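Enquirer: Got a sequence here, can you build the structure:
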Amino acid sequence: MDIALLANPTAGKGRRAGLLPEVVARLKAGGHAVDVVTATSRDGMVEQGKAAVLSGRAVVAMGGDGTVHLGLQAVAATGAPFGIVPAGTGNDFAVRLGLPGDTLRAAEAIAAGTTTRSVDLARVEGADGTTAWFGAVMAAGFDAFVNERANRMRWPRGPQRYNLAIVEELLALRSRSYTMRIDDEESVFDSVLVAIGNTESYGGGFRIVPGADPTDGLLDVVVAEPLGRATLMRLRPKVFKGTHVHDPRVRTFRARRIELAAEGVTAYADGERICPLPVTVECVPGALRLIV
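Expert: The predicted structure is shown next:
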């Protein structure tokens, strides 16, 4: 293959940036030509990925879920082969696809890969004209607000900023009124947490939509009714096991197409900001051609 390697040296807090030369070497050892692509902006990374697809190259993303997310914007529904070299903190999408979690082992698997398999992706369309793809989970409740607050903060740096954002959002916690249409059936409800998943986890292993299958042509939805601060925090540890869905205050749905609206809510997918609600989210079967 002729490979465009989208590399994010800051993924995983930069701990694996030094592995880039070895990743390139292992890909080349499989007989592939490798062109390393870096960019100073998210849009720049996506544009270079799209250029690689137009030139007939395969695209490999080296980084965390955010870097993979950018790669998906370039390859989704194009038929271009796509590989993942996980080098982030959580790597949820790669883990849930059953890919090697070790950076160098993943590069070796891609180098030796002679086949691809089809994987579903989710396509988001916003009322503001935004169009985006995601592979893992879209958050449109408490976790989305935490991301939005953390992105506005300039201090502290690192993971403490996210932890502080959680505390501040808990203090500001309130339910929102949502309107959701699933397969032509509309409901209106108040909630503090809404998530739509193509695969089951986000945030480094939070199995928010357990059982989500990226090959079944459907998306999974989890909705939690209005909860107090203490109740929400008691529920969150259960998410690692996926047992929160057995709580009577949590509802689950499965559908190919979801329309979701709420005032003052911004959707985040794969940890990346997408757009304000309302949005329409649709599963596109086989939209990703994954190198295995």
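Enquirer: hey, let's count contacts and neighbours off CA atoms from now on
Expert: Fine.
Enquirer: which is the next helix or strand following the host helix or strand of P237?
Expert: Following DSSP states H and E, one finds P237 within helix 229-239. Sequence-wise, the next helix or strand downstream of helix 229-239 (DSSP H and E) is strand 250-255.
Enquirer: Proceed likewise with the subsequent sequence, for comparison:
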Amino acid sequence: MKICTLFNGRSGGAQAIGPQVQKLAERDGHCWIAIDQLSGDDELIEVVKAEAPDRVILVGGDGTISRSLSVLSSPSDLQFGIVPTGTGNDLARSLDIPLGNVEAAWNLATQGTAHAMDILETSIDQPKLLMNAVTAGIGGVVAEEIQSETKETYGALAYWFSALSVLSDPPTFRIRLKLDQDRVIEEEAYAFCVANGRCAGGGFVIAPNAQLDDGKIHVTVLPVLSTVELFESGINFVLTNEDAEQRIVAYDAREVEFEASPEIPCSLDGEKGTFAAMKFRIVPGARMVVGGPNAAFGGSAQT
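Expert: Below you'll find the model as predicted:
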């Protein structure tokens, strides 16, 4: 199997982890491409095409992984492994990739089994394709407030430091969700999440029953609550992955459309933006991605 490694030197943990991964790539005789030194997506496509690998190892954070998986769509049977070096590493968590053990993550990425993974297609141009999740409302505000120096100092804890400041006076939004053209949900909400994977915001399990190959979009809504209800629901959800008296509501769909008033801040696989409306649809089995033994896959695997 011919393997090519893509490395983003600008990801959160790149400086600490990059040299170790490069040594592993050199040890195993795999090519090494620093994608942060390329001019853009077109050059990335050409470089990988010239190498013609069977498997591409993505070394970076959620943004790097999402972008690379979006851009590298050909050939359809191209396989991807992941060595996470970011702040949140949310897709890596759903894929059961070891965090904090670079060699174990590398061994899984190069030797593990590839599965057909769904992706999310959006109604906007950038980003057009998403691998993990969109967090809107509180999640989007948190993403806006996290500064790069905070990420470097606190890592994944940066999400929670920022979340606490937002939750002291959470903004509210009027949202309208249309699911599969036949279900409509309208309510005042603090936040919602449109997810393919299970985690968002640096390890918060927002869609505990999601499978990366179930052909479904998982939508979680946090409606407006009293301060006591808000923290009770949040604590219960984090600790038990269960809804506190069904206050946090979850839905499944193949297509999702939202409208929000006022415009709602969003984090789309780490990319920030503010939107009044957007559409999503699930694209089943669109990428072949390596997962660990407890990865969120329910179907059959391919090697």
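Enquirer: if we can go back for a sec, in the helix holding P237 of the first structure, what's buried?
Expert: 229, 232, 236, 238-239 (16 or more other CA atoms under 10 Å).
Enquirer: Stretch 54-74 of the first structure too?
Expert: 57-74.
Enquirer: So which of those residues belong to helices?
Expert: 65-74 (DSSP state H).
Enquirer: Looking at those, spot the one nearest T243 of the first structure.
Expert: D65 (23.7 Å; CA to CA).
Enquirer: ok, the closest one - contacts?
Expert: 88, 90-93, 270-271 (CA atoms under 8 Å, 6 or more residues apart in numbering).
Enquirer: By residue count, tell me the biggest strand in the second structure.
Expert: Longest strand in the second structure, counting residues (DSSP state E): strand 271-291.
Enquirer: now for that strand, which elements pack on it?
Expert: Contact here means 3 or more CA pairs under 8 Å, 6 or more residues apart in numbering; DSSP states H and E; on that basis strand 271-291 of the second structure packs against strand 79-84, helix 102-111, strand 113-122, helix 138-145, strand 255-268.
Enquirer: That one to strand 255-268, inter-axis angle?
Expert: If you take axes from the mean of the first three to the mean of the last three CA atoms, to 10 degrees, strand 271-291 of the second structure sits at 110 degrees to strand 255-268.
Enquirer: what angle separates strand 271-291 of the second structure from helix 102-111?
Expert: 70 degrees.
Enquirer: Buried residues, strand 271-291 of the second structure. List them.
Expert: 271-273, 277, 279-291.
Enquirer: ok, back up a step: using TSV, lay out the ones in helices among the buried residues of stretch 54-74 of the first structure together with distance to E200 of the first structure.
Expert: Output for these, formatted as TSV (distance: CA to CA, whole Å):
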residue	distance to E200 of the first structure
D65	14
G66	16
T67	19
V68	16
H69	16
L70	19
G71	20
L72	18
Q73	20
A74	23
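Enquirer: out of the residues you listed, who's nearest I84 of the first structure?
Expert: The closest of these, once distances to I84 of the first structure are taken by CA to CA, is V68, at 7.1 Å.
Enquirer: From G264 of the first structure, how far out is that closest one?
Expert: 27 Å (CA to CA, to the nearest Å).
Enquirer: same question, A255 of the first structure
Expert: Noted for A255 of the first structure: a distance of 25 Å to G264 of the first structure, by CA to CA.
Enquirer: between these two, who's got more neighbours?
Expert: Between A255 of the first structure and G264, A255 has the larger neighbour count (other CA atoms under 10 Å), namely 17 against 10.
Enquirer: What lines up with the more buried one in the second structure?
Expert: A255 of the first structure maps onto A253 in the second structure when the alignment is built from TM-score structural alignment.
Enquirer: for E225 of the first structure, same thing?
Expert: In the second structure, E225 of the first structure lines up with P223, judged by TM-score structural alignment.
Enquirer: is it true that its match touches E186?
Expert: No - assessed by CA atoms under 8 Å, P223 of the second structure is found out of contact with E186, at 10.2 Å.
Enquirer: So for these two, which residue has more residues nearby?
Expert: A count of neighbours by other CA under 10 Å puts P223 above the other of P223 of the second structure and E186, at 20 against 13.
Enquirer: picking up where we left off before, mind putting the buried residues of helix 229-239 of the first structure into JSON lines with distance to V250 of the first structure?
Expert: Formatted as JSON lines, the buried residues of helix 229-239 of the first structure follow (distance: CA to CA, whole Å):
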{"residue": "R229", "distance to V250 of the first structure": "15"}
{"residue": "L232", "distance to V250 of the first structure": "11"}
{"residue": "R236", "distance to V250 of the first structure": "12"}
{"residue": "K238", "distance to V250 of the first structure": "12"}
{"residue": "V239", "distance to V250 of the first structure": "11"}
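Enquirer: Next, name the residue at the spatial heart of the second structure.
Expert: N132 (3.1 Å; CA atoms, centre = their mean).
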